[in-house]
Structures are given as structure tokens and as C-alpha cells.
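A.B. asks: I'd like to go over a predicted model; first the sequence, then the structure.
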Amino acid sequence: MMLVCFCSGMPVEWLVKAMQSRGLEVFTQSFSRKLPFPDENKERYMVRGTNVYGILRAPRAPRTEALVISAPCSPGDSNNQAVGLLLALAQYFRNQVYWAKDIIFLVNEHDLMGTQAWLEAYHHTNITGMEYSPLQGRAGSIQAALSLELSSDVITSLDLILEGLNGQLPNLDLANLFYAFCQKLGVLCTIQGKLQRNDWDTAEGYTHAAQTMMLMVLKQACGRSWGDHGLFLRYHIEAASVRGINSFRHYKTDAATIGRLLEGMVRKLNNLLERLHQSYFFYLLPSLSRFVSIGCYMLAFGLLVVILLLRALDLWVHLGAPALAAVEGVTEAQQPSGPGVLTVLTPVVISHLTGVALYLLPVHLQEMAVEHFPVSETEAVVLTAVAIYTAGLALPHNTQRLLSGEGTEQGWKVLKLTALLYLAVLLGCTALINFSLGFILAVTLVPITASMTPHMPKALSALVMVLLSPAFTVLYCVFIYQELIEAPVSVSEGWMLFLSVISQGILDHALYGSLVYPLLALFIYPCWLMFWNILFWS
């Protein structure tokens, strides 16, 4: 196996001297992480890096609370403007006397990995198996954080990024604060990279708002952190990323204006006597000035889940109704004989064992696959996952006959009743954690699963079920996302992006604890296989 090692490419000594010259208490932290398989997108396997952070102590408070301003520093000059702005803010903040909270200026290496190592060390946790040195300097309890991403020296607008790990969002007041200062200073601001329109009552305005909101839904549903801020949300720290964009040629914002905006936001957060909590934590944004609250969009999801519950109730009534039988001209009611336990339990167990294989085997079999096939480790992991997913379509076929002989009419009804209730609970729990993911799964799974019976045309029903399976849902989301960001791709390019999404999902789960891949592999896919088994019940 070829090891790609990224040693420290960040100017650590220069950053330490620069922060010390600005009167900060400066500390460093080293960390390392071996990936479960190489990340071909960033060409790394064994990662080693160093975080540098400086603490500006609050002169007028007991130093029990803190704010964080971070800037990821990657190899090259991809975010050097943000690091320069962070140092300029540190120098300006040092000369002010109104700070009531400690301010931590963090420059982290290797993007999310550096942030993860620093946060785990700061909170004395280790949930991802990362190796890191303990922090020598600490501040108070972190109340809020801002992450800066400025890759160009020409900034035409600022884009606010809110989506965090597993679909978490910061308190809406943080987005309102950013928008208010942008309006005050005349800075062009965007959400999802799209400008806000004022013609809300026109068809174009509605279309633009719907596209913006759909982008947020897709980003939230994928469960990954779209900026360094996403990992702060796990620790109940309200955080967002501010990304500089150079795409609107008629506008230009200088660094001084951006600095004033950030200084204003930090001052507002500095004046808080408690954490942000009085606004929404669950919302969708068609623009920065409008939002859709949970009380509105949860109704649509609830109506979809009710379909499953009503169908389950209908099956329950039919299972309990006595059958009519004619004996010597007299009609008598007979209690239907219930199916054996193995008749229902067998497909349930086999479906979930397939899900366990889909979750565990791709990473564990990568070395064997590389030895026998001309593929890289990443390709081996992804193709193994695709192969297990495809093999699962054949494995549970007619599993009710493995131990109990012929399937019965009552058998598939009991299995479907179980599967419907199981799916309703899964979707409900998913929506509570990540509404967007739960809603997308409900839209694709509820119609076909609620109507599925063994008496439907096999070929057509099987085709529809495959096209609405979890894997194809992810594939559709890839194409829709590319269309929404106005970067359409061909079928072959979309397929490669789909494979990349799978590998990234597995990596995000191993590195940061993303729940999307284990949720799909261990629960959603086995539940779908139970309905697949019902279709071929005989």
C-alpha cells in the first residue's frame, strides 16, 4: 500500500511570532490521523499537522467565557487572505478595552481535521480516534465561533454557510446578525452563493427562493460539515462560516469593510449575557431575510408519515378480521391462522445482516480487493459497497421459504405491517435529527412502500422500487445539486460524482462521526429490502 504523508506545510513559527507580536498568549497543538483509506480528493492517507492559536484575555471579566475566530490554513495559498485578516483583527482587538469574553484566534491545519483535533482537546473528548497533544492554554466556555474563508484578494460578496455536521444548524439569530451588519455596511451578502431578490411575488422570485431552499435541503441532507464551523455545533457552540466570493464583477468589498463587519459581529456576541437561544434552531432559508420555520415544513413531512401509519392500520384491521368459509351451505367465520415466527423473522434478519455487511465490509476488505483487482484503495472501498448493495437485491429473494416452506397471505401482510411501522419510526427519528434527509427519504420511499403487495406486476414494480431505492435517491440528489449550482454534468460525470459521494460519506463517518452512511446502511437499506422481499413473496 502506498502511503501519502502530509507533514506540516503551515508556517508555524511565523504564525507564532506574528501572534506574539500582537500581544496574544500563543500555543501550538500537534495532531495526526490515519485515514481508513486514502482520500483521493485531497491526496492524503496519513495526516500530520499543527494548530496554532492565540488567546486575547478579557480585561474586564472573570474569563469564564470565550469566542473563537478561526481560519483554516491549507497547503499553498488557498486561504491566506483569511489568515491575514485574522491577524489584523487580533492586532485591532488587542488595543480595545471593552472585551468581556476571551477571544481565541485559531489557525488550523488540514481544514476539518485540525478543527476536530483542537475541539476534542479543548473539551477533553476523543470520539474519533484522533491522536493529538493536549492544549497548554485554555480560555473559558466557548459561546460562539466564526470561521473565515477568503481565498481571493478580490472579494465581491460574502456567503454565509450554516450547514454543519449531521444537518445541525446554528441559532437563527447568528444569521440575522450577519445579515444586519451586511445591510448596515453595504456589503453584498449571499446564501448558497445566490443573491437575494426583491420580487418575491413574481414567478421568477418564487423560483429563485425555491432553488435556494432546495440547495440548503440537499446540503443539510448529506450530513457533512460544509465548513469548519460545523464541528463547533456538536459542542453546542453557535458557529457559522463566512466565505468570500469573487463572482459579481460589478461589486467589490475591501478588507477593511470585511474587518469592520466581523468586528461588529464579535462585539455583539461579546455583549451577550447568555447563549443564543431565543430564535429558531430548525429552519430553512430561501434568503437571508426570510425563513421557513419548523412549524411550517414539518407538516408536509407529517402528512407523508401518516400515509404509512394509515396503511399499517388498514393491514392490522385486515389481519384481525375473521375469514368467511361456507360449510354445508352455512357461512361461518373462521379466525385466520397466523404465520410462523420464522416466516416473518427470516427476511428481517437477513435484510439487516446485509446492511451490516454493507456497513463493515467495504473498509475491511479493501486490502484483499487491491491484491486481486487493479484498483486503488478508495476504488476498492466504493466498488465493494456498490457490489454488496447490488447483491442484497438477490439475497433476500423469497427468504421466507428458507426455513418455513411456502409463504402465506397472512405472512406478507404481517411482514409489511412490521416494515411500515419500522419505516415510519425510522423516518420520524431521522427528521428530528436531520429534517432534510428524512424528508427526501420520505418523498422517495413512502409512495412505493405504502402500495407494495406481492400481487403487483413483478417486472414493473421491481423497476420502480430500484429507481426509488436509497442509492438511486443519492444519485438523483447529485444531479439535482449540480443543476441548482448551475454546473450540470453528463451521466458519466454524475456517476463519478456519485461514487465520490459514497467514499466521502464513509470517510466523514470515520473521521468526524457523520451519521448518514450508517443510517442508510444499517437501517434504511434493510428496511427497503423488507419491502423488496414482499414484492417477491410467494
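C.D. replies: Yes, it's here.
A.B. asks: contacts and neighbour counts: CA atoms only from here.
C.D. replies: Will do.
A.B. asks: I'd guessed Val443 sits against Val305; true?
C.D. replies: No: the pair Val443 / Val305 is not scored as a contact, 9.8 Å apart, by C-alpha atoms under 8 Å.
A.B. asks: let's bring in a second one:
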Amino acid sequence: MAETEAPIPKQRPIVRLGIFLISHSFFFSVVCCTAGILALLLLPILAKNTYISENALMPGSANPMLSNQEVLEANRFVKDLIALNSKPRGAGIESQRLIAQYMTDLGAEVNYHKFHPQVTQFHPLQFFSSSDSRIVEQNISCLSYGVNTVGIIRAPRGDGKEAIVLVTPYNSDKITQGEAISLGIAYSVFSLLPRVTWLAKDIIWLVSDSQHGEYAAVSAWLRDYHMPVFTRLHTGSTETCPDINYLYDVKDNSIAGRKVNDGFKRAGTMAAALVVKVVERSERFDDSLNIYAEASNGQMPNLDLINVVNFLAVHRQGFRVQVEKLRSLLDSKWLKNLGELFESAGQVVRSLNPQWRFGIPAADYTEGIATLASSLYNQALGVPAGPHGAFRDYQVDAITLEISPRASVDRMIRQDDFLLRGGRLIEGVIRSVNNLLEKFHQSFFLYLLTSPSKFVSVGVYMIAFALLVAPLPMVAASLYADATNLNSSQKKEKPTRAATIPDEPGTTLRSWKWVNAAKKVFVVHLWGLVVSLLPYFICQIPNCSPTVSFIIWFLLSALSFFIMFLILASPFSHAEASQLHVREWAILKSVTISAIFIGLCLMSVINFSTAEIGGLLVVPMCLMAQPMRHDIRVGSLRTLSRLACNLIFCLIGFPPVTFMLLKGAFEGFHSINVGDFWRWVDSLWAWSSATYLYIGTVHLPCWRVVHSPMVRTVE
């Protein structure tokens, strides 16, 4: 009786699905990439209205207590500050003493905080540390020191374990009208708080000396606040500065029993921080309030903090709240046409079912895209949008409030109204944060804004990124499978000694051809790391302009690539690799796509916006790349079109060219030079932006592998 053959076990559904997608990788790639771009364009339509997640905040539940009496005192304070500009000695030291005087009049604990500038040049060993841990200058002159004035009000009902920080930057050398009014707004609130009964958190008013930069002053104070230094560094330099020592000479103070403290005063853990700035620019509408929230590496404060400010500013004080947007996109014709298309689609959907909500007016869509693009761009840069970014390095939720009056505030009546509304806004925010029993945690930390009152959460915008990068592993697997099948068919047609003797070691090594491709990809990524470190050495060249620095960087990068590749993975090192076979090109592309997929996924965890923008550039470039010599030899319309696309992606995928094109599209091409790219990169590494590492170690190596002469193959 003949033995029956054992039935072949059926594969699992997930395995069959994977095989189906790999076998149809081209169709899958086209569908996913198109859906990913469409999902990104649909984000303004999918955005939800903001809402207060933490019920304890209760914004606007109590009537404001700030009255005209506090406004009168603030007006007197503003006049005294402006009057200092006419003194021959200057406003520097006198303004700091005047601010301290007013603080002590309110019963606050006052101290001066001396800080010095720090070197902002790139240093590879400190790249992953916080942006404020930089190199200290050794020879510091008296003019290089800045002095912050800090006042603390202890909460009568608090235990001193929590605090709210109010920051007002100003230039101590010459106080502008806007800076004086911002100080007046903060003073009006600061003068009210010692008399209220509801205060449960300490209030810190930091008047930061911005003559060396707004961020530098705030970050220096935060560094000393969280990491106290018990040894007096550089005391010799400060003791030889008579102006700084003059600040502490307050024995002739008319306030009995009060003086400025010599030591560094602290309060509790910071619950939140507000940076208040008044910018004098005429507005066509009502008084406006611009909110800046982006911090280093795309970090954002808790959305509830923005929601509280937006609610109080719009519904209580009548400000017109705005967030930054790319103005150039507002006049884009294709964007307006796309908005009209979505608006028409929304009308059709609502006609089918009134409960289905899809589509928004074309004008709202255009503005939403402009705001979304600005939010993506600012987060991708990784550079803080204001001094509030220093707080996020210590996990403190903070935003910058930039208030712009509708007209000039020189007139007394107009200035009183502006101070009253601005002070009541700050009072309301402080009162809401004061109600919290714990830190902000209820709302979102990962989000994109499409307007001050609409946002896109991480669960929605990650869909666009997932669709965009989903084809990469499928295409990599398909290329590797095709290369393996091609190898098997070649062995059947032309059997070799290695194929007929399965026990020979060379047979096993034939299945490890991907190791050679992986070695080449690894070498190129190693070259990208070298390129990322070169600016540190270029910065050591004295009197080197940005244009010259960029040219030196470009030449050294090209030289280092050829040297490293010839030594470690040269295709010219032996005759067999002089021209790669089609199968080896497929394996090389498979490994490259796998590397870029891993790089994009890792970058999405660090900074999603960088990964999203990088995916829009890299994914089409990787999927379209094919051997150029083969396309030229075939000469069909399809291959020539693909060759043209490869050349276009090769051009726009090169980081300097990409930067120039984007800068020209948004700002115009009339003022572009190659030095702008060096300045931009300089800002990235100065702020320890992860985007800099992504460009050097992920994007640039991928571009180099895909569009290098090494990938030219023959049949």
C-alpha cells in the first residue's frame, strides 16, 4: 500500500498577507505614499476644538481682582523706568535698583542674580546635553556680565513646595516703551498677589537682563536654580566690577529693615512659567496676543496651559489670539483651490448625511495649513521659539505671550486700559494654575496646532507618517526576495562547482551577499558622522566667513568620503566589484531602505516633525531610485521618465539645495547665498538640535548611497 504524502500545512493569515504585500510592493507603495500625503493635507479638517482637560483649572470662574489702583501704581513704575533713559549714567544699574526698590516695597524677597555669557559653538562631546550646558568663557570683562532681578512672594496658604514663575525680559542698557509696559503689566499683578487670600503657590518674578539674549538670561537663572553651586566661581572678576557691586550698596535704602539679599533665593518646584512681552506694532484689528510654545527638539508644553490662556484672552479680555503661521502659504493659489475642493466635498458629504462633519471653509483650510506648516517647521528646527524654551529643559510647562496693541500706547487712557487687560489676563492664568494640586498631566504633550483653538493629536498625525513609511520595509523585503530568486535562477541555468557541492563553505557565503551591501551602507553612515563632526574643527579657523566655512565643509566632506570609501569599502579594490550586478544593486537598495526606515522611526520618537518632513523627501527618493545607466540604455518613455524623476530627487534631496529651495519659496530667491546654509546649520548645532544629527547621519548618507556612481549597474 503506497504511503500518502503528508499535507502541506497552511500558512498563517498574517504570513499570507505579508507575502501578498511583498509581491505587490509597487502598488502598495503608490497607494500608501499617496494616502500619507493626502492624510497630511487632511489634518486641518481632522483637527478638533481645544478643551480644558483638567477641571481644577476652572479658567474665568472667578472675577478678576486687579483694579485701577494697581494700574495707577504700574503707570508710575513705567514712568520711572522710561525716565531713566534720559540720565547720563544710563539705565543699566539704575533700572535694576529701581525694580528691586519697587519689589521690596511690596514685601517681596529680592535678590540679584549675576550671570555670564557662554560659548555657543558646537562641541561633539556636549551635543546630547541640554543646550545651556555650554563652555564658560575664561576671560570675562565687566561688560559681559548680566544681572537678573528676582522677587519672590511667599504664599500665605502654601507650604513653599510649589511656585509659579513670571518672566519679563528687558534690555537694561536702554529700556524701550514696550519693555517698560511689559514690566508694568507684571508689576500690577505682582502688587496684587501679596494681598489676595487664594494664593497657594509662591510667585517668582524674574526680570531677566536680555542685553546678552533673552534665552541666555533665563537659562542661566534656571541652571543656578536647579543646580546650585556652593563654590563662588569667578569671584575675582565680579569683585573688580564696581557697577555690579554698586547694586548691593543699599544701606541708604529708605525702607527700614529691608534690603536686597546677597544669596540666591529659591522657592518650590515650578508648576508653570509665563514669559510676558509687549511688542509695539500696529494691528488692524483689536489688541492681539501671539502665543509661542515650541521648545528645544520639538518639545511642547501641556496643551491645557495654552487652552487656559486662549480662553481667558478671548472670552474675558477681548484679545485677538494668534499663533505663528507661514504667511507665504496664505497667498498660494493651489492651496486655495485645494481648500475649495475639500469644501465642495464637505457639502456633498453633508447632503448625504447631515450628521457627517467633513470639510471646512476654504479660507479656514488655507489658514489651517499655513499654521500647521509653521508648527511642523518650528518643531522640526528644534530651536526654542522664545525664552520659555529654557523651562522645558527642566520639564516645566512654559509659553511666551507676546502682546501687541492695536495702536500706540503713549496716550494715558489707552495705556491704562492696556495695562488693566494685560494684568487681568496674567492674573487669571496664575489663578488657574494656582488651583492645580499637581503638575499638568491631563491634556496632550504631543500635538500640532492648526489655530489657537484647534489642534491635531498624536493619534491622528501619526497616521500620515505611518502611511508614508509603511512601503519601506515591504519594498526592502521585495528587493531582497527578487535578488534571491534571481540568484537561484542563475544557478539553475549555469551551475557552478559551488552549486553542485553543497557542503563547500563557499556555498554558504553566497547567501550572505547582503553583508557586503551592509558594509557599504555602514561606511557611508560612518562618513555622515564624520561630516557632522567637521564643523567643530572648521569653527577653529579664525576670521572665517560663513560662505568660506561652507566651501571648506563641502570640500572636506567630499575628500573624506573618497578616502574612507577607498580604504574600507571601495568598489575599485578588486576587479569583481568594478561594476555591481543587478542582484547586488537590489540587495544594496534593500539594505539602504531598511536603514532609512530605522532612522525615520527612531527620529519620530525624538522629534516627529523632523521625521515627517524627512519622510516626505527621503521616501520618494528611495522608492524611485534605479540604476541610471540601465534607464539610459533602455531608452523607453517609462525609463526616461524615471531617470528624470531620479535626477530631480537627487537635486532637491541634497540638504543645501533643499534649504535654498525652501528659503526661496518662503522668503524669495533674491537674497540667497551659500553662507545662509552654514548660518542655519550653525543655529542647529548651537542649540543641540537633533535635526542636525538626522541630516548628517540619516538623510545625507541615504542620499549619497542612492545617488552615488556606485549604484550604476549593468545587466
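C.D. replies: Looks like it came in fine. Please read all numbers here as calculations on a predicted model, not as lab measurements.
A.B. asks: neighbour-wise, which of Val443 and Val305 of structure 1 wins?
C.D. replies: Val305 (22 against 16; other C-alpha atoms under 10 Å).
A.B. asks: Report the contact partners of the residue mapped onto the more buried one from structure 2.
C.D. replies: Alignment note (TM-score structural alignment): Val305 of structure 1 maps to Val469 of structure 2. By C-alpha atoms under 8 Å, 6 or more residues apart in numbering, the residues touching Val469 of structure 2 are Cys33, Phe597, Gly615, Val619.
A.B. asks: Can you list which of those carry over to structure 1?
C.D. replies: Contacts conserved in structure 1 for the contacts of Val469 of structure 2, counting by both residues aligned by TM-score structural alignment, their matches' C-alpha atoms under 8 Å: Phe597, Gly615, Val619.
A.B. asks: from the residues you listed, which single one is nearest Val165 of structure 2?
C.D. replies: Closest approach between those and Val165 of structure 2, by C-alpha to C-alpha: Gly615, at 38.5 Å.
A.B. asks: Identify each buried residue in stretch 182-196 of structure 2, please.
C.D. replies: Residues of stretch 182-196 of structure 2 classed as buried by neighbour count (16 or more other C-alpha atoms under 10 Å): 182-194.
A.B. asks: Which residue ranges of the stretch 301-450 of structure 1 form strands?
C.D. replies: Ranges of strands in the stretch 301-450 of structure 1, per DSSP state E, counting those that start in this stretch, are 323-327, 330-334.
A.B. asks: separation between Ala323 of structure 1 and Gln334 of structure 1?
C.D. replies: Noted for Ala323 of structure 1: a distance of 5 Å to Gln334 of structure 1, by C-alpha to C-alpha, to the nearest Å.
A.B. asks: do the same with Trp316 of structure 1
C.D. replies: Counting by C-alpha to C-alpha - Trp316 of structure 1 and Gln334 of structure 1 are separated by 17 Å.
A.B. asks: which residues in structure 1 does stretch 597-617 of structure 2 align to?
C.D. replies: Per TM-score structural alignment, the counterpart of stretch 597-617 of structure 2 in structure 1 is residues 424-444.
A.B. asks: What of stretch 181-193 of structure 2?
C.D. replies: The alignment of stretch 181-193 of structure 2 onto structure 1 (TM-score structural alignment) spans residues 81-93.
A.B. asks: what does that stretch rub up against?
C.D. replies: In contact with stretch 81-93 of structure 1 (C-alpha under 8 Å, 6+ apart) are residues 18-19, 22-23, 56, 69-73, 105, 107, 148-153, 255, 259, 263.
A.B. asks: ok but Lys277 of structure 2 is inside a strand, no?
C.D. replies: Yes: membership of Lys277 of structure 2 in a strand is supported by DSSP: H, G, I helix; E, B strand; the rest coil.
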